[in-house]
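Trainee: quick one, structure for this:
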Amino acid sequence: METIHLIQPKKSHETAVQDYIEEHFSFGEDSLHGSSLLTEMESYSAWLSHLTKQSDKATVPSDWVVSTTLLAIRKKDQKIIGTIDIRHELNEFLLEFGGHIGFGVRPSERGKGYASEMLRLGLDYCKILGLEKVMVACYKENIASARTIRKNGGVLEREFSHDDGKEVQVYWINLSDKR
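Mentor: Okay, here's the model as predicted:
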């Protein structure tokens, strides 16, 4: 696995982000995990504006929490490997269903260890935010995500059936255990 780093999306990433989106669509995927509504915005500029609002307590919508959405970029070739959304706190909805972190890896780069490294870097960011415990959830059928979460210290707390009928697993990661 090549080295990656997490960076905030900028206008200069627009073409690379479009390529990232198109790859998901070409694999038959219509939602991008950890991207904070990327595919639901009318334009890349609108998405960047949305991210700016999400990162400021004064402008975040009342039913959302402050969050930071980052691109995982491979250092060698600057290719976008994935996206990760880090919520700085949990509201009632996120405590029940979503957790602190959502992440996704582009289909052609899965199974190479990038998700584990993205989550590790995301947990480092959570430590900077002062979080002591982090909740991460995934569908039970998503064995790769569950493995990634456990590899990063996730301990299964509970499982439940989501409204869509899929089983969800909720994990907690104690950041004081991670040095």
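
Trainee: contacts, neighbours, all on C-alpha from now
Mentor: Will do.

Trainee: could you list every helix and strand in contact with the helix or strand containing Val170?
Mentor: Using DSSP states H and E, Val170 sits in strand 167-174. Applying 3 or more Cα pairs under 8 Å, 6 or more residues apart in numbering; DSSP states H and E, one finds that strand 167-174 contacts strand 133-139, strand 155-161.

Trainee: report the buried residues of that strand.
Mentor: Within strand 167-174, the residues that count as buried by 16 or more other Cα atoms under 10 Å are Val168, Gln169, Val170, Tyr171, Trp172, Ile173, Asn174.

Trainee: who's in contact with the top helix by length along the chain?
Mentor: Ranked by number of residues, the top helix in the chain under DSSP state H is helix 114-129. Applying Cα atoms under 8 Å, 6 or more residues apart in numbering, the contact partners of helix 114-129 are 1, 4-6, 72, 81-82, 84, 86, 88, 101, 103-105, 134, 145, 148-149, 151-152, 175.

Trainee: give me that answer again for 7 Å
Mentor: Contacts to helix 114-129, defined as Cα atoms under 7 Å, 6 or more residues apart in numbering, come from residues Ala72, Val105, Thr148, Asn152, Leu175.

Trainee: to compare against the first, here's another:
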Amino acid sequence: MSNREITLIKPIEGLVAEFLSMADEYRATGDDRYKSAADDFSSYVRNLVFYSKGVNLPMDHVPASTFWLVLADRIIGRSSLRHYLTSELEHEGGHIGYDIRPSERRKGYGKLILKLTLERARDIGLDRVFLTCDTDNTASAKIIERNGGVMQGQVSSDKSGKPISQYWIEL
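Mentor: I've put the predicted structure just below:
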């Protein structure tokens, strides 16, 4: 992995074919997280721009900037940076969520996408960020800890009932 060639960009319509390829990878694993985005990509990208500005937010959402980790026009992963926390996000979800496409996992990209997203968090004035992960997701826990995450505790997810680990990272 050469960091020189990798960039964290805002979503653009010019990568539609690449995005659809990533969505297909997820779908092949039984994960439909990008189904609606794949169905209407232009609206998806437009809404991400709106959401980053706090415009047309879905109920119970906060302004959030979405980024793609891109290597030679290949989307490696996605991160979302929530601009502030609600009481719900202070329990589960936090400031940052990220995922790496299935074919690119275990190559160090998770650590990199979080590192680059932390830089963007500094850029919007955050001095520390809160993250959570399922307690049994040891890969994500290692990524958070390798980026300076300090575990604050474990709680039960309000959504799944599963245990989740909570972390703070000082910027």
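
Trainee: rewinding a little: what range in structure 2 does the strand holding Val170 of structure 1 sit on?
Mentor: Residues 163-170 of structure 2 are matched to strand 167-174 of structure 1 when aligned by TM-score structural alignment.

Trainee: by how much does the matching stretch deviate from structure 1 on average?
Mentor: Compared with structure 1 after fitting, stretch 163-170 of structure 2 deviates on average by 0.7 Å (mean Cα distance after the TM-score superposition for structure 1).

Trainee: take the contacts of helix 114-129 of structure 1 and keep only those in helices.
Mentor: Thr148.

Trainee: out of the contacts of helix 114-129 of structure 1, who's the most crowded?
Mentor: When neighbours are taken as other Cα atoms under 10 Å, the top entry among these is Ala72 (29 neighbours).

Trainee: identify the residue of structure 2 aligned to it.
Mentor: Ala72 of structure 1 maps onto Leu69 in structure 2, by TM-score structural alignment.

Trainee: and for its match, nearest residue in space, chain neighbours not counted?
Mentor: Leu8 (4.6 Å; Cα to Cα, 6 or more residues apart in numbering).

Trainee: likewise for Val60 of structure 1?
Mentor: Using Cα to Cα, 6+ apart, the closest residue to Val60 of structure 1 is Gln54 (4.8 Å).

Trainee: quick check, that neighbour in contact with Val66.
Mentor: Yes: contact criterion Cα atoms under 7 Å: Gln54 of structure 1 and Val66 qualify, at 5.3 Å.

Trainee: now do the shared contacts for those two.
Mentor: Common neighbours of Gln54 of structure 1 and Val66 (Cα under 7 Å, 6+ apart) are Val60.

Trainee: what about the alignment partner in structure 2 of Arg120 of structure 1, distance to Gly148 of structure 2?
Mentor: Aligned counterpart of Arg120 of structure 1 in structure 2: Lys115 (TM-score structural alignment). If you measure Lys115 of structure 2 against Gly148 of structure 2 using Cα to Cα, to the nearest Å, the figure is 10 Å.

Trainee: now swap in Ser140 of structure 2 and tell me
Mentor: Shown here: Ser140 of structure 2 relative to Gly148 of structure 2, a distance of 13 Å by Cα to Cα.

Trainee: cool, Ser21 of structure 2 as well?
Mentor: Taking Cα to Cα, one finds Ser21 of structure 2 at 32 Å from Gly148 of structure 2.

Trainee: so who does Phe50 of structure 2 touch?
Mentor: Contacts of Phe50 of structure 2 by Cα under 7 Å, 6+ apart are Asn56.

Trainee: circling back: and the residue nearest to Leu69 of structure 2, what's its match in structure 1?
Mentor: Using TM-score structural alignment, Leu8 of structure 2 pairs with Leu6 in structure 1.
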